[in-house]
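Enquirer: just need the structure, nothing else, for what follows:
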Amino acid sequence: MSNIKQKIEAIMRDEGNTRFLSFESFLFVISLLYWGIIKLRNFLYKKEILKSGRLPCKVISVGNVTVGGTGKTPMTIYMTELLNRLGYKVVILSRGYKGGAEKTGGIVSDGRTIFMEPDMAGDEPFMLAEKLKNTPVIVGKNRLEAGMLAVEKFKPDIIVLDDAFQHLKLARDINLVLLDSHRPFGNTHILPRGTLREPLSALLRGDAFILTRSDSPPLNPYDLPGLPFSRTDLIGNKPVFRSFHVPYICNVVRQNPVASGYPVSVSYDAEFLKNRNVFAFSGIAKNDDFQRTLEAFGCRITGFLKFPDHYQYSDNDLSEIFHSTQELNADAIITTEKDYVRLVRRITWPIDLVVISIKISFGDDDDAFTRFIAQSLY
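Expert: Next up is the predicted model:
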């Protein structure tokens, strides 16, 4: 089963032509059926045959049109902090993907106390609750019901939806669409032949577009010959902003903080990893990007285990990580913050664990983006 899944994932990211009577052609046929279902669903919502519920507060959606890896959760954090600076009271709604409360819904945090562990909340909502101490976080597959709970319990000025561009059941006031500047539309095929969640015509619902990972030239000039980008027939005059992923060390879990001579809580800069032998692991949408991030820190990667996105680590997985660390003579283990929250209460690390997180920066577009949000909410 895992081999088939890996083959499908490779095809989804393949930019070659679909060969006749191949596995690619089989997936292409399924994608056509899926395309038809999505087009019908979107049409029914557009004609208001299916109704979108509206909440008595402003709603901002942070989403994308491809599967995983555009930086929705860091952008949700950025948006929440921006709205707080503008004086708004915010609640975050997330689906809680693969969490125990995904179907039933529930309050992860009231902004003071966290009530759910990662296995119930889902890794990303739990991370949001950990990082945004003054902002309630609610999960639930039905965002309208979750939104009604948010209004009842917390009376927010604004609700921020994490990864909800496709969730048309809840109306929103601002649709922010994130596009990876390297490959904004994947290979342009719909799931499962490609990584598009919807036909590109769905971009018409967007109110603003954010090009993420804009710190280096795009990998595919055909998709992004220049800025803002091609497909202007779908974007029109809507604003496009450039943003950047800024990696940083958010935590170092010391094996023995007293013996090492370092305090338990300390700020670490990028130099902390330079020339160190590290063993890395991650279970995110774009593990290769994480590996490139580590290389930019200047550390020596002795080994790297890559797992699927939202991966639930078993005891055997952790044993393999520890064994590989010892065998390869690494002096630190390194992983992502998203992976760390799934493991933080499960184990004691045999050597130092370095946790990497991502911040969003708009660089020169910061003032323009802030003005856009402030004016759109006025």
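Enquirer: going forward, measure contacts between C-alpha atoms and count neighbours the same way
Expert: Noted.
Enquirer: who's in contact with the lengthiest helix in the chain?
Expert: Longest helix in the chain, counting residues (DSSP state H): helix 23-46. Taking contacts as C-alpha atoms under 8 Å, 6 or more residues apart in numbering, the residues outside helix 23-46 that touch it are 11, 18-19, 50-52, 168, 189-193, 198-199.
Enquirer: and for stretch 90-105?
Expert: Residues lying outside stretch 90-105 but in contact with it, judged by C-alpha under 8 Å, 6+ apart, are 80, 83-84, 118-125, 135-143, 146-147, 150, 154, 156-164, 310.
Enquirer: just the buried residues of the longest helix of the chain, please?
Expert: Counting neighbours by 16 or more other C-alpha atoms under 10 Å, one finds that the buried residues in helix 23-46 are 24, 27-28, 30-32, 34-35, 38, 42.
Enquirer: make TSV out of the residues you listed and add distance to residue 68.
Expert: Written out in TSV, the entries for these read as follows (distance: C-alpha to C-alpha, whole Å):
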residue	distance to residue 68
24	21
27	19
28	20
30	20
31	18
32	21
34	18
35	19
38	18
42	21
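Enquirer: ok, those vs residue 291, which is closest?
Expert: Comparing the buried residues of helix 23-46 against residue 291 with C-alpha to C-alpha picks out residue 24 as the nearest, at 28.1 Å.
Enquirer: re the thing from before, ok, so of the contacts of helix 23-46, who is nearest residue 288?
Expert: Nearest to residue 288 among the contacts of helix 23-46, counting by C-alpha to C-alpha, is residue 11 at 16.5 Å.
Enquirer: quick one: secondary structure of residue 104?
Expert: Following DSSP: H, G, I helix; E, B strand; the rest coil, the label given to residue 104 is coil.
Enquirer: same check, this time on residue 284
Expert: The three-state assignment at residue 284 reads coil, by three-state DSSP.
Enquirer: wait, it sits on residue 307?
Expert: Yes. With contact defined as C-alpha atoms under 8 Å, residue 284 counts as touching residue 307 (7.1 Å).
Enquirer: which of these two has more residues huddled nearby?
Expert: Shown here are residue 284 and residue 307; by other C-alpha atoms under 10 Å, residue 284 has more neighbours (20 against 17).
Enquirer: also this sequence, please, to line up against the first:
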Amino acid sequence: MSLAQFIQDAWNKQAGWLIVLRPLSWLYRGGFLLNRKLYEMDVKQAYTAPVPVMVIGNITVGGSGKTPLLIQLVTYLLRHHVKVGVISRGYGGKGPFPAFVGLDALPETVGDEPCLIVQSTGVPMAVGSNRQKSIELLLEKYELDLIISDDGLQHHALNRQIEWIVLDNNRGLGNGKILPEGYLREPPSRLEGATVIEHAAEPESELYMHLEVAEPYLLNAMDGRVFNPEADFYAVAGIGFPQRFYATLESMGIHHFQCHEFPDHYEYEIADFQFDDANPVITTEKDAVKILPLLKQNPAFNREIWVVPVEAVLSEACYLKLHQQLQESGIQIS
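Expert: Down below sits the predicted model:
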């Protein structure tokens, strides 16, 4: 188990020994608050884009359902004739940055989540740590009404008109502590007065979402193979909160699987799928965008790899809120 996985497991279990990391949390919090104050005092200059910017992020480390939510919003906006573009850090990609993300982009170059977003929506997208340069790159090529930033909630160098914070109620706020004692990037008070989208099966507010699962599909073309939920699977996940994926499998009636967890944004090798038997693999769409190039490079590989697609379903109140906030930013949805 890697150090990152060890810490993640401790966060999920709210292990008592994490208290020894509290001095580091104080340092992290102090540095974060100082940086934010410097922007508030205009000591550091934040960039204001020529079009409205919407940030979709979270205050926790690890998966919250943010990417499916973003994909659903982009699909909705494009269907309603809003010219939208997306930017992202491109975490896990090697660049060079900033870079456009096309349908043929590779996860090793631009990151796994950007590849999934573009393959799912066809939206214009650019990635790189410098959000200003990514926006400028997009606007050089496209006439856009709105920029959506995938993550970047804590990136104070970018001004924004709209912020949505996704909060996964399955994880909650953990022990309520800042990194690294807990998995919070910001204190819980950050949620006060914010537009918080609950990721929950039984939400407590009007603004909520859940993930709807579709029929698994086979990533590698193998004639005559039919999905069998009774099979013994290797459940492979390199995501921020793999426990949600395992719970999804259980909800689908898939009960026989061995968990194989990798760090978030992990760069797979074909050896990661070599097991002692011929049992199939089942994985997430985010992982699939990194596995597919490996299959193309290794045509002799013949183990079934099944992918579980999910779609974010938003409450009606979310769309009403979106319309209101876009209208306040000067964007009309037809």
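Enquirer: hmm, back to that, just the buried subset of the contacts of helix 23-46 of the first structure, please.
Expert: Among the contacts of helix 23-46 of the first structure, those classed as buried by 16+ other C-alpha under 10 Å are 11, 18, 52, 168, 189-193, 198-199.
Enquirer: among the residues you listed, which ones are in helices?
Expert: residue 11.
Enquirer: which part of the second structure matches stretch 61-81 of the first structure?
Expert: Under TM-score structural alignment, the counterpart of stretch 61-81 of the first structure in the second structure spans residues 55-75.
Enquirer: what's the closest non-adjacent residue to the equivalent of residue 286 of the first structure over in the second structure?
Expert: Matched by TM-score structural alignment, residue 286 of the first structure corresponds to residue 241 in the second structure. In space, not counting the residues next to it along the chain, residue 241 of the second structure is nearest to residue 63; the distance is 5.0 Å by C-alpha to C-alpha, 6 or more residues apart in numbering.
Enquirer: make sure that neighbour is indeed in a helix.
Expert: No. Residue 63 of the second structure sits outside any helix when classified using three-state DSSP, being coil.
Enquirer: now the most far-flung residue of the first structure relative to its centre: how far from residue 36 of the first structure?
Expert: Using C-alpha atoms, centre = their mean, the residue of the first structure lying farthest from its centre is residue 259. It sits 36.9 Å away. The span separating residue 259 of the first structure from residue 36 of the first structure equals 62 Å under the rule C-alpha to C-alpha, to the nearest Å.
Enquirer: and residue 51 of the first structure, by the same measure?
Expert: Applying C-alpha to C-alpha, one obtains 20 Å for the distance of residue 51 of the first structure from residue 36 of the first structure.
Enquirer: now swap in residue 107 of the first structure and tell me
Expert: 35 Å.
Enquirer: same check on residue 70 of the first structure?
Expert: According to C-alpha to C-alpha, residue 70 of the first structure stands 25 Å off from residue 36 of the first structure.
Enquirer: how about residue 182 of the first structure, what's its match in the second structure?
Expert: In the second structure, the residue matched to residue 182 of the first structure (TM-score structural alignment) is residue 170.
Enquirer: I misspoke; the intended subject was residue 47 of the first structure.
Expert: Using TM-score structural alignment, residue 47 of the first structure sits opposite residue 41 in the second structure.
Enquirer: next, count neighbours for that match.
Expert: The local packing of residue 41 of the second structure (other C-alpha under 10 Å) involves 9 other residues.
Enquirer: same question for residue 267 of the second structure.
Expert: Each residue near residue 267 of the second structure was counted by other C-alpha under 10 Å, and the total is 17.
Enquirer: can you find the partner of it in the first structure?
Expert: For residue 267 of the second structure, the aligned position in the first structure is occupied by residue 312, per TM-score structural alignment.
Enquirer: before we move on, back to that, and the residue farthest from the centre of the first structure, what helix or strand is that in?
Expert: Counting by DSSP states H and E, the element that carries residue 259 of the first structure is helix 257-260.
Enquirer: the helices in the stretch 201-334 of the second structure, which residues?
Expert: Assigned by DSSP state H, counting those that start in this stretch, the helices in the stretch 201-334 of the second structure fall at 242-251, 285-297, 316-328.
Enquirer: the last one vs the first structure, average offset?
Expert: Going back to what we said before, that points to helix 316-328 of the second structure. Its aligned residues in the first structure lie a mean 3.9 Å from helix 316-328 of the second structure after superposition (mean C-alpha distance after the TM-score superposition for the first structure).
Enquirer: tell me the buried residues in that helix?
Expert: Of all the residues in helix 316-328 of the second structure, those buried under the rule 16+ other C-alpha under 10 Å are 318, 322-323, 325-326.
Enquirer: now the residues you listed in CSV, with distance to residue 198 of the second structure?
Expert: As requested, the buried residues of helix 316-328 of the second structure are arranged in CSV below (distance: C-alpha to C-alpha, whole Å):
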residue, distance to residue 198 of the second structure
318, 10
322, 15
323, 18
325, 18
326, 20
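Enquirer: which position in the first structure pairs with residue 157 of the second structure?
Expert: Matched to the first structure by TM-score structural alignment, residue 157 of the second structure sits across from residue 169.
Enquirer: check contacts around its match.
Expert: If a contact means C-alpha under 8 Å, 6+ apart, then residue 169 of the first structure has 51-53, 143-144 as its contacts.
Enquirer: farthest-separated two in those residues?
Expert: Using C-alpha to C-alpha, those reach their maximum pairwise distance at 51 and 143, which is 13.7 Å.
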